[in-house]
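# What follows is a protein structure lacking sequence information:
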């Protein structure tokens, strides 16, 4: 690797790491931010809404790919880089400044989602540019290894965000007292005994520090990008006068090139995306929200798995130069589809043994099927007041596995936990003190029955759950086992993600490469992958099983294996299919 090639990789990778850091700050702090901006909504809805605000940044990524991909093919890779980093950096900084719901009302969550969309637009143009820029500097026989450095940036950006969050969280909570929790009207909330309800200082205001600090990363990134030169393949194409005048129309407006975009989407990036997000972001969400590991411990354990597994990107990228990109990517998708259920079940068993043991107690909800709704409420406007919906929501909040028994003659839903049968109530037919009394009786009865069945409802009473007191507090059998499971998931991520940049670059000619690869990549990762946490959460809540949300990732990964095996070109051949590219002339 020459000094110039090292400079290209370092400059591209550093800027992209900072962009991913900005983007994933929100994902890592979704629950805390949701409490600040979505407080008028019930807890379960707030979690889904917060995840969808996170997904908003993904939904618009393909549009960013179209806009910046076209610019990258028309005016060059370098100047497009500068635009994407500036938009991303400023949007992230403004999230840190944005007043919460209590100060600005409904305008606050709306502006928050707009800023997330700007981040998604910027990222839609960033990744394709970085991958293309490095690929067009790399020797043909080493594209997999060279572009694998770009593939590490998403994981390193997530790791950087986790390390910053852990550091700031520890410092703020250690030096500032707890803050009162406010209700939707801005008044201090109280516990049942009348004492004030408190929250950690980091949850109240300290979460803003990582966002505000990103302005320093923005300045560094801008400086790095200004030192970069245009890619030699793009310059050669410009000099020959063979650049596309309408890259979007040329890339997607005819079947010859358009079919490669469809094949890349369904035969590569869709499966790669669900494996990537299952192994990293959903694993973190699962630890925190489903199996009730505290956020600090979950961040520490995931951070260590990222540290241990990140080298796999370079290994599989380099291996793809020798045995082919396609076999490695599809093998990763297949292994993930076959092992996700036992792996996530093992994660529950190791991280929270009390919860795993409690799942052996049968729990059922008997209800009239017409009384039950699909409780996916992204806007926070729907009201779920039926006895069935109330019963299922109560169990979902406590990560209970349950089955639904349909009884068309049932007038009200009932929960059975062991030998205890607890009737639910219809909130739509009650009001005032009568509603409050029914809710209190129901909540107390369910809590007592779950506690009797061994469910750990209060963190202080659960001594079996994994807890880390600091970043290096991992040297116990339980925590090392969790890290090993998470590292396995990361290695699957590296299999599918390490070779993907080189594979996509080789599917499109230079004149439309930025546009051609960016759209299928960001539809796959933005829509199939980015919506995975919210979709999996909703499926699990609907079916009554904490693992059933994994079916989404498994089905998409299996689809990619089948389509990729039949339609994706390449096999063990790693070269562009377009032999008239300027890069071929340079490397001959």
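Sure, I can see it. It should be emphasised that the depicted structure is a prediction, and the values quoted were computed from it without experimental measurement.

# rest of the way, CA atoms for contacts and neighbours
OK.

# Confirm that residue 404 sits in a helix.
No. Assessed with DSSP: H, G, I helix; E, B strand; the rest coil, residue 404 is strand; it does not lie in a helix.

# Wait, it touches residue 362, no?
No. Counting by Cα atoms under 8 Å, residue 404 sits too far from residue 362 to count as a contact (11.2 Å).

# More neighbours: which of these two?
residue 404 (19 against 15; other Cα atoms under 10 Å).

# take a look at this one as well, against the first:
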């Protein structure tokens, strides 16, 4: 399909090509959005799934971290999926490959909804959960590169940012869809029934989404750029070797990873998933309230994926992405402090008037086990109660907790509760005190950062690599950057926050990654908007 010299072609031909392009964008985007829904519904329910699938001996914080680690298991497999399906996509074709990835995703997601819990099956429950989560990651590893490549190879020069901007919407649409469905189920069933069995419904709904997606994608044609290269006999027989065994191409892969994808991935997870976790875990906002506020912000900001994709066709991909990396590094802490100020002002007042310190030399970081020492048990109590605190050294054994002007020695739960209540630390964010418009505004800004980082990304990646190894070359840096750097942000930021007691300390993880991408991208990443994708 040729898009050049449009003025010289009959208007009917142009109309047909425009219709075909809309069909390509719609089919690819809708299918990808449903796959992201399947992947993200697990993360949306992480706070509920942790206690259901892991031993109570881990404690609330340990079970939540275990749930996040299981979410991370899917992220680990994404690059391996990119190798497997990237090779298939460069040899067998774009369309065939992402039809297979969709089938694998649909089956594994529905499987999660049928699993027994830890209470019902013991250790077999988390084992099966991790296996299905890994299959999800494997499937998603082959999805994005195929969809982005497929759309970009159909798009006209000067329109690739706009066209692939629709693909960039998909992850957020999938996340938004997971929020809406989870919230609807929870509201309809009530908190108790939802935790007992209703959590299965969002996973089982994927069966219907899978059927719709498969039908729509079956109507699409193969990429014209791929077909042209295949007809000319120029396809590679070893795309993995040509992508990663060739140092010239491998340098571009590394630049894409560290100069673009890592920063964009970290911004995506911070602005959407971590913001949701922060509202619920740190600010003690009600489940439904947090979901509604985040959903409103997502709905308001999502069209800007396409807008920033279009803008990157005009001014370039690199300028927009480097600017948002700088914005994120400078403003993340103030924005999340603002969420506390407007989302739970009582907590902010208590932190200011009655700071909490835990003095001990017996606190260790335990990522996958419950608290052992009195110090660790005190910190577990404070983390569960969402009471920020500072850990300081103490000469001698034991633990001493100071809450405002009250001192509590040892593991005195009753004393801790009384001191926290006296210091007026809130048990939850009061709905009457939440400044909802301002919270939505701050969340909107965070999602706008996501749009700025992600809107131009697919076009940039497609333009960096030649057609014969494009699927493989795109998929690996994308899934390492978004999966490892971005996805594990939830786990590491939460671990840092619960270990230090500082609810903002976890933000230094995304800030460091954003600065890394800013430096690498600014000095070494090329501008790609005028590159020829048919090469």
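Sure thing, it's come through. Bear in mind the structure is a predicted one, so any value in this text is a computation, not a measurement.

# Tell me which residue of structure 2 matches up with residue 390 of structure 1.
Using TM-score structural alignment, the partner of residue 390 of structure 1 in structure 2 is residue 377.

# make that residue 264 of structure 1, sorry
Using TM-score structural alignment, residue 264 of structure 1 sits opposite residue 256 in structure 2.

# Its match: what secondary structure?
helix.

# From residue 75 of structure 2, how far off is the residue lying closest to it once chain neighbours are set aside?
Spatial nearest neighbour of residue 256 of structure 2, excluding adjacent residues (Cα to Cα, 6 or more residues apart in numbering): residue 477 at 6.5 Å. Distance, residue 477 of structure 2 to residue 75 of structure 2, using Cα to Cα, to the nearest Å: 13 Å.

# And the two? Which one has more around it.
Neighbour comparison, residue 477 of structure 2 and residue 75: the larger count goes to residue 75, with 28 against 25 (by other Cα under 10 Å).

# what's the counterpart of that one in structure 1?
For residue 75 of structure 2, the residue aligned by TM-score structural alignment is residue 58.

# Now do the closest residue to that match other than its chain neighbours: how many residues are near it, please.
In this structure, residue 58 of structure 1 finds its nearest non-sequential neighbour in residue 526, 4.2 Å apart by Cα to Cα, 6+ apart. By other Cα under 10 Å, the residues close to residue 526 of structure 1 number 26.

# doesn't residue 526 of structure 1 fall inside a helix?
Yes. Assessed by three-state DSSP, residue 526 of structure 1 belongs to a helix.

# isn't it right up against residue 56?
No. Residue 526 of structure 1 lies out of contact with residue 56 (Cα under 8 Å); the separation is 9.0 Å.

# Stretch 469-484 of structure 2 maps to which residues in structure 1?
Under TM-score structural alignment, the match for stretch 469-484 of structure 2 in structure 1 covers residues 512-527.

# Then stretch 162-174 of structure 2?
Using TM-score structural alignment, stretch 162-174 of structure 2 pairs with 145-157 in structure 1.

# Check the offset of the helix or strand harbouring residue 470 of structure 2 from the chain's centre.
Secondary structure assigned from DSSP states H and E places residue 470 of structure 2 in helix 470-479. Distance of helix 470-479 of structure 2 from the chain centroid (Cα atoms, centre = their mean, to the nearest Å) equals 17 Å.

# neighbouring contacts of that helix?
Applying Cα atoms under 8 Å, 6 or more residues apart in numbering, the external contacts of helix 470-479 of structure 2 come out as 75, 78-79, 82-83, 85-87, 89-90, 94, 141-142, 144-146, 149, 239-240, 243-244, 253-254, 256-257, 261-262, 461-462, 465.

# rerun that using 7 Å as the cut-off
By Cα atoms under 7 Å, 6 or more residues apart in numbering, the residues outside helix 470-479 of structure 2 that reach it are 78-79, 82-83, 86-87, 89-90, 141, 144-146, 149, 239-240, 243, 253, 256-257, 261, 461-462, 465.

# In helices only, show me those.
78-79, 82-83, 86-87, 89-90, 141, 144-146, 149, 239-240, 243, 253, 256, 461-462 (DSSP state H).

# residue range for stretch 81-92 of structure 1 in structure 2?
By TM-score structural alignment, stretch 81-92 of structure 1 lines up with residues 98-109 in structure 2.

# which residues touch residue 301 of structure 1?
residue 483.

# which one in structure 2 is aligned with it?
Checking TM-score structural alignment: residue 301 of structure 1 goes with residue 293.

# for that match, helix, strand, or coil?
helix.

# Against residue 168 of structure 2, how distant is it?
Distance from residue 293 of structure 2 to residue 168 of structure 2, by Cα to Cα: 22 Å.

# again with residue 205 of structure 2
When residue 205 of structure 2 is compared with residue 168 of structure 2 (using Cα to Cα), they lie 23 Å apart.

# Neighbour count for those two, which is higher?
More crowded of residue 205 of structure 2 and residue 168, by other Cα under 10 Å: residue 168, with 31 against 16.

# Quickly find the element holding that one.
Here residue 168 of structure 2 is assigned to helix 160-189, by DSSP H and E.

# And residue 234 of structure 2? What does it align with in structure 1?
Matched across to structure 1, residue 234 of structure 2 falls on residue 242, judged by TM-score structural alignment.

# where does that match land in three-state SS?
Going by three-state DSSP: residue 242 of structure 1 is coil.

# Name the nearest residue to it, ignoring sequence neighbours.
Closest to residue 242 of structure 1 by Cα to Cα, 6+ apart is residue 511, at 7.3 Å.

# So that neighbour is in contact with residue 244, correct?
Yes. With contact defined as Cα atoms under 7 Å, residue 511 of structure 1 reaches residue 244; the gap is 5.5 Å.
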